[in-house]
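**Q** Below: sequence and its predicted model.
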Amino acid sequence: MSTIQIVTNYKQVPDSSMILLVEGIVQRLTGNPYFNIPPERLVVFNTLKDDFQVNLGKSQGGSKVDTLNKNRSKLNLALFMEDLALDLNIQVKGDREKLATTGFTLVKEPERHKQPGKPTGFAISYGVSSGEVVLSVDSCSDSKFYLFCYTIDPPAEAHPSNWKSVASTSRKVLVEGLTRGAEYQFCCAYQGTDGKPIYCDPVKVLML
């Protein structure tokens, strides 16, 4: 599966910016040689945009019902944009140069020449239920995602890359299903654009 290279969530775009954004996308997709977009699909896109624009106007100084109708039509428009953005990404297999011609917003890439250092602030706390731990680490702007690794102690494999792992874009994760009374080793890693995880030192914890 290709990496998603354009933003797919437009629910939080300000109402005042939504119309111009959609109009720009429709204009740049019309006749675009890189993509196969049936004309009727763009007609639906314009219809959803027009519906939102009408309800947006009614909601300004209107009733609560008018605001609800505006929010509903905006959600319909945003969901259509999400589906279209995913389709475009698949059609060109994540080619950023081609996706830049669509009018959709490209996903921001970390600076390729900067790679993260060794993780800092790695912490472990017990979860609410037995067999749960919360793993966290300091945020790192140079890391594309965080890798949290764990294994029962003593580990069958010495290197954390061979342990069970959870990859996350969040600096904090919940790990469940651990064995009560067993001792585990935990560690985490920052992973930058070069795809090489940088691990912290493992920490032992007895599960309660």
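**A** Cool, the structure landed.
**Q** from here on, contacts and neighbour counts on C-alpha atoms
**A** OK.
**Q** in the chain, which residue is closest to the centre?
**A** Centre of the chain computed as the mean C-alpha position; nearest residue by C-alpha atoms, centre = their mean is Thr169, 7.2 Å away.
**Q** what helices or strands is the longest helix seen in the chain leaning on?
**A** When the chain is parsed with DSSP state H, its longest helix is helix 64-91. The criterion is 3 or more C-alpha pairs under 8 Å, 6 or more residues apart in numbering; DSSP states H and E, and the helices and strands that helix 64-91 contacts are helix 39-59.
**Q** Now do the buried residues in the longest helix of the chain.
**A** Along helix 64-91, the positions that meet the burial threshold by neighbour count (16 or more other C-alpha atoms under 10 Å) are 66-67, 69-71, 73-82, 84-86, 88-91.
**Q** Relative to Leu84, how far out is the residue nearest to the centre of the chain?
**A** Separation of Thr169 from Leu84 (C-alpha to C-alpha, to the nearest Å): 24 Å.
**Q** now do His113
**A** Separation of His113 from Leu84 (C-alpha to C-alpha): 32 Å.
**Q** likewise Glu40?
**A** The span separating Glu40 from Leu84 equals 13 Å under the rule C-alpha to C-alpha.
**Q** Buried residues, the very next helix or strand once past the longest helix of the chain. List them.
**A** Elements were assigned by DSSP states H and E; along the chain past helix 64-91, the next helix or strand is helix 96-99. Along helix 96-99, these residues count as buried under the neighbour rule (16+ other C-alpha under 10 Å): Lys98, Leu99.
**Q** Tell me the helix or strand right after helix 96-99.
**A** Proceeding N to C from helix 96-99, the next assigned helix or strand is strand 123-126, under DSSP H and E.
**Q** who are the neighbours of that next one, in terms of helices and strands?
**A** In terms of contacts (3+ C-alpha pairs under 8 Å, 6+ apart), strand 123-126 is packed against strand 133-136.
**Q** For the strand it packs on, which helices and strands make contact with it?
**A** strand 123-126, strand 172-175.
**Q** how about that strand: buried residues?
**A** Applying a neighbour-count criterion of 16+ other C-alpha under 10 Å, one finds Val133, Leu135, Ser136 buried in strand 133-136.
**Q** For that strand, which outside residues touch it?
**A** 121-127, 148, 171-176 (C-alpha atoms under 8 Å, 6 or more residues apart in numbering).
**Q** Quick check on these: which are buried?
**A** Among the contacts of strand 133-136, those scoring as buried are Phe122, Ile124, Tyr126, Phe148, Arg171, Lys172, Val173, Val175 (criterion: 16+ other C-alpha under 10 Å).
**Q** also this one, for the comparison:
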Amino acid sequence: MSKSKIITSFSRYRDAEFSNKAKFIINSMTANANFAAPVPSLGEITAADNDYTAALSDAETGGKAAIALKNQARENLEALLLKLSHYVLIYGNDDEVVLLSSGFSLSKGGNPVGILPKPTGFTVKSTDKGMVTIKLTKVNGAGMYQYEYRVVGTETWTTFLSTKSAVLVEPLTSGVEYEFRVTAAGSADERIYSDVLKSFIL
């Protein structure tokens, strides 16, 4: 059975249609229990949509400069929605009903993304007081990376998502040893974690 896929291209939408689609996605994701902590945040996407709506209005009566600003605002909004689609795909668990609840359009077909490999090139460096820099080699097929950390000797991991393979983690408690791990997140439910690295926080 082919898996549901989110359509991440918005090129088929004319400017006004794209504005309506963006608002539909924002409204669909708002208070959606299936997606508790969207990345990027809905606030960030709403702000970009407001900028695009204003630029679209200005472009109707403005000149080349206004049109250029409108195009730039659209590109910014499209980029944020693309990142959001990765988050939706990960937490949608390949459930068509859940995915559709996000407001994104779906298509069928294509080969499903398999289990992603164990992250490599994983490093943790305490760079300043109360913070560390985490890096890893980019994993092909990864929509996002799931970073986790905890104080050594405790059981609960603190988790956050990022589309970036290099992140800054703060605030952490100075003088305390933490341990860190990361996994590449794709459409498969299975996750393969990196080695666990430890670091004392400055």
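**A** Arrived safely, thanks for sending. Just so we're clear, the structure is a prediction, and the values are computed from it rather than from any experiment.
**Q** TM-score of the superposition?
**A** These two chains, once laid on top of each other, score a TM-score of 0.55 by TM-score structural alignment, normalised by the length of the second structure; 144 aligned residues with a C-alpha RMSD of 4.2 Å.
**Q** one step back: aligned partner of the residue nearest to the centre of the first structure in the second structure?
**A** With TM-score structural alignment defining the correspondence, Thr169 of the first structure maps onto Thr163 in the second structure.
**Q** And for the closest residue to Thr156 of the second structure other than its chain neighbours, the neighbour number?
**A** The shortest distance from Thr156 of the second structure to any non-neighbouring residue, by C-alpha to C-alpha, 6 or more residues apart in numbering, is to Arg150 (6.6 Å). Burial of Arg150 of the second structure, expressed as a neighbour count using other C-alpha atoms under 10 Å, amounts to 18.
**Q** Could you look up the SS state of Arg150 of the second structure?
**A** With DSSP: H, G, I helix; E, B strand; the rest coil as the basis, the three-state label of Arg150 of the second structure is strand.
**Q** Need the contact partners of stretch 56-76 of the second structure.
**A** Outside stretch 56-76 of the second structure, the residues within contact range by C-alpha under 8 Å, 6+ apart are Asp15, Ala16, Ala48, Asp51, Tyr52, Ala55.
**Q** What's the separation between the residue lying closest to the fifth one once chain neighbours are set aside and Thr46 of the second structure?
**A** Leaving aside its sequence neighbours, Tyr52 of the second structure sits nearest to Ala73 (C-alpha to C-alpha, 6+ apart; 4.9 Å). Per C-alpha to C-alpha, Ala73 of the second structure is found 12 Å from Thr46 of the second structure.
**Q** which neighbours do these two share?
**A** Contact with both Ala73 of the second structure and Thr46 is made by no residue, according to C-alpha under 8 Å, 6+ apart.
**Q** so when I look at Ala22 of the second structure, I'm seeing a strand, right?
**A** No - with three-state DSSP as the criterion, Ala22 of the second structure is helix rather than part of a strand.
**Q** Quick one: residues contacting it.
**A** Shown here is Ala22 of the second structure, whose contacts under the criterion C-alpha under 8 Å, 6+ apart are Asp49, Leu81.
**Q** Okay, it and Ser199 of the second structure: tell me how far apart.
**A** As for Ala22 of the second structure, its distance to Ser199 of the second structure is 42 Å (criterion: C-alpha to C-alpha).
**Q** Then Ser105 of the second structure?
**A** Separation of Ser105 of the second structure from Ser199 of the second structure (C-alpha to C-alpha) stands at 43 Å.
**Q** Mind telling me what element Arg28 of the first structure is part of?
**A** Here Arg28 of the first structure sits within helix 15-29, counting by DSSP H and E.
**Q** could you say what helices and strands that helix packs with?
**A** Using 3+ C-alpha pairs under 8 Å, 6+ apart as the contact definition, the elements that helix 15-29 of the first structure packs against are helix 39-59.
**Q** The helix it packs on to helix 15-29, inter-axis angle?
**A** With axes from the mean of the first three to the mean of the last three C-alpha atoms, to 10 degrees defining the directions, helix 39-59 of the first structure sits at 160 degrees from helix 15-29.
**Q** can you pull the buried residues of helix 39-59 of the first structure?
**A** Neighbour counts using 16+ other C-alpha under 10 Å place Leu42, Phe45, Asn46, Leu48, Lys49, Asp51, Phe52, Gln53, Asn55, Leu56, Lys58, Ser59 of helix 39-59 of the first structure among the buried residues.
**Q** Kindly reformat those as a markdown table and extend each row with distance to Ala182 of the first structure.
**A** As requested, these are arranged in a markdown table below (distance: C-alpha to C-alpha, whole Å):
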| residue | distance to Ala182 of the first structure |
| --- | --- |
| Leu42 | 58 |
| Phe45 | 56 |
| Asn46 | 59 |
| Leu48 | 56 |
| Lys49 | 57 |
| Asp51 | 59 |
| Phe52 | 56 |
| Gln53 | 59 |
| Asn55 | 59 |
| Leu56 | 58 |
| Lys58 | 62 |
| Ser59 | 59 |
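**Q** Per the alignment, Ile26 of the second structure pairs with which residue of the first structure?
**A** When the two structures are superposed using TM-score structural alignment, Ile26 of the second structure falls opposite a gap in the first structure.
**Q** on that earlier part again, among the buried residues of strand 133-136 of the first structure, pick out the one closest to Met18 of the first structure, please.
**A** Ser136 (36.1 Å; C-alpha to C-alpha).
**Q** How about that closest one: what's its closest non-neighbour residue?
**A** With sequence-adjacent residues excluded and distances taken as C-alpha to C-alpha, 6+ apart, Ser136 of the first structure is closest to Lys172, at 4.2 Å.
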